[in-house]
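Enquirer: Requesting a structural model of the entry that follows:
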Amino acid sequence: MASSSDLAITMLRSTTSSWLFEAANKKSETIVLFSLAVFAITWYSWMVKKSSKGKFPLPPGPRGLPLLGYLPFLTNDLHHCFGKLSQTYGPIMKLRLGSKLCIVVSSPALAKEVMREQDPTFANRDVPVAALAMNYNGKDIGWAPNGPHLRLLRRVCSRELMSNKSLDSVYHLRRHEVRQMVRDVHSSINASIDLSELTFLTVLNVLTSTVWGGTLDGEGRRTIAAEFREWTQSAMALCAKPNVSDLFPVLARFDIQKVVREMNKLAEWMDKVFDTIIGQRREMDSVEKEKKGNKEESKDFLKLLLELTDEGDRKTPFTVTDLKALLLDMMVAGTDTTSTMVAWAMGELLRHPHEMKKVQEELEQVVGINNVVEEPDLPKLRYLDAVLKETHRLHPALPLLVSRSPSETCVVGGFTVPKGCQVMVNAWAIQRDPKVWSNPLEFKPERFLTEEYSKCEIRGTDYRYVPFGSGRRICVGLPLAERMLPFVVASLVHSFEWRWPEGTNYEFAEKFGIVTKQAVPLVAIPSPRLSNPELYA
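Expert: Next up is the predicted model:
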């Protein structure tokens, strides 16, 4: 039998062995847990690295303030501001404007990516809330989302309204209004004329005459034109106004600045005008049907559109609301942009007498000093065409074009462009880029007569030159603008000599907006140039 001392020793050994075993087990557990933690961290880091492989960062851009982003640092002339920033951050950059992410593209290569190579992705618009209120909740061509409805509107516009056949059929209406402009100028010989106002009213009269033809008599059309001018200025001012609802969409329903409320009032007035004109046109058409003969009748745009609304076999019907939205597009966009470009062109020619003289000499050769300008003469006026192209290059009516919004996240220029952000193409910066254009700040129409720039057309096929955009969202009214702009400018330059009022120190500055106009109205004095006074009758 073991002694008590032996038993004590045995128990001590047993206890020590057990403690050492437990200690060893705990050490092993710690090692195992540590190893597992290291493995987990390593695996997670590897997975993150693997998942991010092939991902592209957001474009570079300036830092902003919390909540406001870069808003406090923007200047009134956004195209100038973005152009300067692009010199620091590159041809694609991001800015946080309130809660909205804005991507600005400023190079021909990246503009091509957006407007051609990834055109379907960028075919949607970033629509201001004011535009939705004005244009029947975005049902017009300018703001409608990409889809069947937009394709219907563009098809109607391009096939029915902007085809050569349709435009030729209403040439007599355009000619009448341009001749009236010449008579009005001739009645103010040797007096100062506000060319900005003159050209706006002329283009507006041309459009109203073209759109609803004889629906209104002369007095009625003049009354509507005067009211519409005021309406357009108010509507465009609201659309261009910085709006909290656009910068912080979560606040849109509160309409803090009352922009939507004011725009709804304007939209209601215009809708009533359209209803009145459409009603009168339908009455005229019913009378004409009773007197209809075998001869083919001349159709203005309103008549064509009303016939489309009466067709019942379309899968995608063309409604009266679509008709109104289309008319509104033509009246607002067509009037403001075309009249603005006439004013810029006349201003540049007044500033450059040598180029003015060359245009007049070309007109004498093609038209003749004893004749008035007609639309068929326009394709022969190559130097005038170069002058207008150079004017579009230096003074694009929409310097940032119309904002786009990608329908899915994509990559442009090696950078991620998130779905739903606002994308702007800075046409103004692209068309003044010294890497692309020689002496870019000089007014040199001759550049467009050289082989280097001969492919630059306003239809946006050369991405060094995109005054009207490109791709499926290019300005649908371009065919009409291509006729109206040179017709008006050629008639003014051929019919009159122009000079600045004595002592005038004209500032050729811009006033930024949706359409960038001259900051100071263009005023000049005409004198007769044609040899036969009867040509002004």
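Enquirer: contacts, neighbours, all on C-alpha from now
Expert: Noted.
Enquirer: what's the closest non-adjacent residue to residue 60?
Expert: Distances taken as CA to CA, 6 or more residues apart in numbering place residue 93 nearest to residue 60, at 5.1 Å, with adjacent residues excluded.
Enquirer: ok now the helix or strand encompassing that neighbour, how far from the chain's centre?
Expert: Using DSSP states H and E, residue 93 falls within strand 92-97. In terms of CA atoms, centre = their mean, to the nearest Å, the centre of strand 92-97 is set 19 Å apart from its chain centre.
Enquirer: Here is the second sequence; please produce its structure so I can put it next to the first one:
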Amino acid sequence: MNSTIPKSNPTAATMASPLAAAMAATLFLIVALCTKAVYKGNKAVHKEGRGLPPGPAGLPVVGNMHQMLASKPVFRWLHELLKLIKEEIVCVRLGPVHVVVVACPEMGREVLRRKDAVFADRPTTFAAASFSVGYRSVSISPYGDQWKKMRRVLTSEILSPSAEHRLRGARQQEADHLLRYVKLQCSSSSNGGIIVDVRHVARHFCGNVIRRLALGRRHFRDAAMVGPGPGPDEEEHVDALFAVLNYLDAFCVSDYFPALVGLDLDGHEKVVKGVMRTLNRLHDPVIEERVEEWRLLRKAGAGRRDVADFLDVLASLDAADGSALLTVEEIKSQTIDIMIATVDNPSNAVEWALAEMMNKPEIMRKATEELDTVVGRDRLVQEGDIRGLNYLKACIREAFRIHPYHPLSPPRVAMADTTIAGYSIPKGSQVMLSRIGLGRNPKVWDEPLEFRPERHLTTDDADVTLSEPELRFVSFNTGRRGCPGISLGTEITMMLFARLLQGFVWTKPPGVDRIELREADTSLVLAQPLRLQAEPRLPAHLYL
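Expert: Sure thing, here's the model as predicted:
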């Protein structure tokens, strides 16, 4: 299923100040005058010794904004600049903000390791403020006391080993639901095989898992009213989560000229408001009811009851005076934060890995043989088996390397003047790692566009992990703004992949000789959702 933007009702435009209107008019007058100079400007490169990193020459006030507006999608323009200047770092100026993109592992390690404290901040934007409910969550909020507070909650309470163990049963149930759902589709076919939309299955598995873990439910309505697959609310929920991911760091004009917020020059603000209405409609009743339950428990002095999910954990935390540690707004914000961190990378990596494997049957054969050897066909693969599935993990690492969901890492903001590889990086600059620049870097990877899982295997049979500490590609972000849920992310990704491979024989649809491995024009997902024929390969009782 293609991720679609939830429909939103038109709302009254925010009243803009005369200054903002004047700025908007001035900006677009400049853009109109400079349109003819775009390509010429793209070729003009500033190389100021070891001053700023190289990049296209800009204009007064707007910098390279005119080029950005004429070069959508922006990430492809930035990567064309990297090729044009033949460097592994590029700098553009969008209004007053220097935006730096890094495509070299060594420079990436300098940013996220050696100078992690300098690059610990995040930008403030309309989308970030909206999705974080006023900067109350972890991943989106700027560096400061609120971020530190929520980071402690996330690492010590939500993603602790004990919490991960406590919720293993819920994750296993969703893996069982996945198998039954695909098997049910196969059963509806007269010849035992049916065309399955892998993207739809993968994204909704991730959605089901995180709803179970976060809210304690896989459906927003009575499951009996929904059926075995996602219902309308679940479809809209997953679409909204992907819309958050797609619009969070979308190079909106007002991100660099905050006075323009309210004019909605890109049309992003309307979408963001529509997404938040969807998430509020679905999340708020569940969250507010649970918070009230814990308020009444505190009032009655009834003591703590066992926590059943992430929401229970967040609502049950006590401050030093015995009151609730987190406000309702903080809980709502962190719930969105947890959910958007879960759905994109696992589903995208599995879809791309299967697409690549369809064109390389030898890789598929090795993967299924490993499953048969490590697990067998008389039981279902479990989380405890993941450690021994090195070839499957190598396939997912290779998918992360070549086919990340996001082309760029979330921007880090320099909190002081600093340098990268000797280049000057002014305070307030936004620095991003290029996921495709790292993962497809020919200086690092032999035949970088070739899907070759064996490159991730070692001769000493060491355990293969999905993380990449040397930043030769980006799977999970690192550093103090990095992903604290590597273990959970690995489990969700590998159980999705392993259950699909163990449970079914996957073949190309009739009449299709080769899967077209083409990216969408505006993103890195497959241009068309992967549709494959599935046929059960295990004893019938294992699907019950």
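Enquirer: The residue nearest to residue 60 of the first structure -> the second structure?
Expert: Under the alignment (TM-score structural alignment), residue 93 of the first structure pairs with residue 90 of the second structure.
Enquirer: who's in contact with the residue nearest to residue 60 of the first structure?
Expert: Residue 93 of the first structure makes contact with 59-61, 86, 103-105, according to CA atoms under 8 Å, 6 or more residues apart in numbering.
Enquirer: go on, residue 310 of the first structure?
Expert: Counting by CA under 8 Å, 6+ apart, residue 310 of the first structure has no contacts.
Enquirer: Roughly how far does the residue positioned nearest the centre of the second structure sit from residue 415 of the second structure?
Expert: Geometric centre of the second structure, nearest residue: residue 344, 4.4 Å, by CA atoms, centre = their mean. The gap separating residue 344 of the second structure from residue 415 of the second structure is 29 Å, by CA to CA, to the nearest Å.
Enquirer: same question, residue 76 of the second structure
Expert: 27 Å.
Enquirer: The two: which is more packed in?
Expert: Taking other CA atoms under 10 Å, residue 76 of the second structure and residue 415 do not tie; residue 415 has more neighbours (18 against 15).
Enquirer: now for that one: what does it line up with in the first structure?
Expert: Superposed on the first structure with TM-score structural alignment, residue 415 of the second structure falls opposite residue 407.
Enquirer: how about stretch 26-46 of the first structure, aligned to which bit of the second structure?
Expert: Mapped onto the second structure using TM-score structural alignment, stretch 26-46 of the first structure covers no residues at all.
Enquirer: oh sorry, the question was meant for stretch 432-445 of the first structure
Expert: Under the criterion TM-score structural alignment, stretch 432-445 of the first structure matches residues 440-453.
Enquirer: do the same with stretch 154-174 of the first structure
Expert: Stretch 154-174 of the first structure corresponds to residues 151-171 in the second structure, going by TM-score structural alignment.
Enquirer: what's next to that stretch, contact-wise?
Expert: 138, 209, 212-213, 308-310, 313, 484-485, 488, 492.
Enquirer: what's the span of it, first residue to last?
Expert: This stretch, stretch 151-171 of the second structure, spans 23 Å end to end (CA to CA).
Enquirer: same question, stretch 95-113 of the first structure
Expert: Stretch 95-113 of the first structure has an end-to-end distance of 20 Å (CA to CA).
Enquirer: Tell me the buried residues in that stretch?
Expert: The neighbour-count check on stretch 95-113 of the first structure (16 or more other CA atoms under 10 Å) flags 95-98, 100-108, 110-113 as buried.
Enquirer: just stretch 354-366 of the second structure next, same as before
Expert: Using 16+ other CA under 10 Å as the test for burial, stretch 354-366 of the second structure gives 354-359, 363-364.
Enquirer: Narrow those to those in helices?
Expert: Judged by DSSP state H, the subset of these located in helices is 354-358, 363-364.
Enquirer: Produce a ChimeraX select command limited to the buried residues of the contacts of stretch 151-171 of the second structure.
Expert: Buried residues among the contacts of stretch 151-171 of the second structure (16+ other CA under 10 Å), as a ChimeraX selection:
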select :138,209,212,213,308,309,310,313,484,485,488,492
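Enquirer: Greatest separation within the contacts of stretch 151-171 of the second structure: which pair is it?
Expert: Greatest spatial distance among the contacts of stretch 151-171 of the second structure (CA to CA): 138 and 308, at 21.9 Å.
Enquirer: neighbouring contacts of stretch 401-410 of the first structure?
Expert: 121-127, 416-427, 467-469.
Enquirer: That should have said stretch 461-479 of the first structure, apologies.
Expert: Here stretch 461-479 of the first structure makes contact (CA under 8 Å, 6+ apart) with 107-109, 111-112, 115-116, 119, 123, 142, 154, 157-158, 162-163, 330, 334, 392-393, 396-399, 401, 427, 430-431, 436, 455-460.
Enquirer: 6 Å - rerun?
Expert: The contact list for stretch 461-479 of the first structure, computed with CA atoms under 6 Å, 6 or more residues apart in numbering, reads 108, 115-116, 396, 431, 456, 460.
Enquirer: from those, which is closest to residue 72 of the first structure?
Expert: Residue 72 of the first structure lies nearest to residue 396 out of the contacts of stretch 461-479 of the first structure, by CA to CA, at 26.0 Å.
Enquirer: In the second structure, what sits opposite the closest one in the alignment?
Expert: Residue 396 of the first structure maps onto residue 404 in the second structure, by TM-score structural alignment.
Enquirer: For that match, grab the count of nearby residues.
Expert: If you count neighbours by other CA under 10 Å, residue 404 of the second structure ends up with 24.
Enquirer: Now which residue in the second structure aligns to residue 184 of the first structure?
Expert: So residue 184 of the first structure corresponds to residue 181, using TM-score structural alignment.
Enquirer: and that match, that's in a strand?
Expert: No - under DSSP: H, G, I helix; E, B strand; the rest coil, residue 181 of the second structure sits outside any strand and is assigned helix.
Enquirer: about what we covered before: please identify which two of the ones in helices among the buried residues of stretch 354-366 of the second structure are farthest apart in space.
Expert: For these, the maximum inter-member distance is 11.3 Å, found between 355 and 363 (CA to CA).
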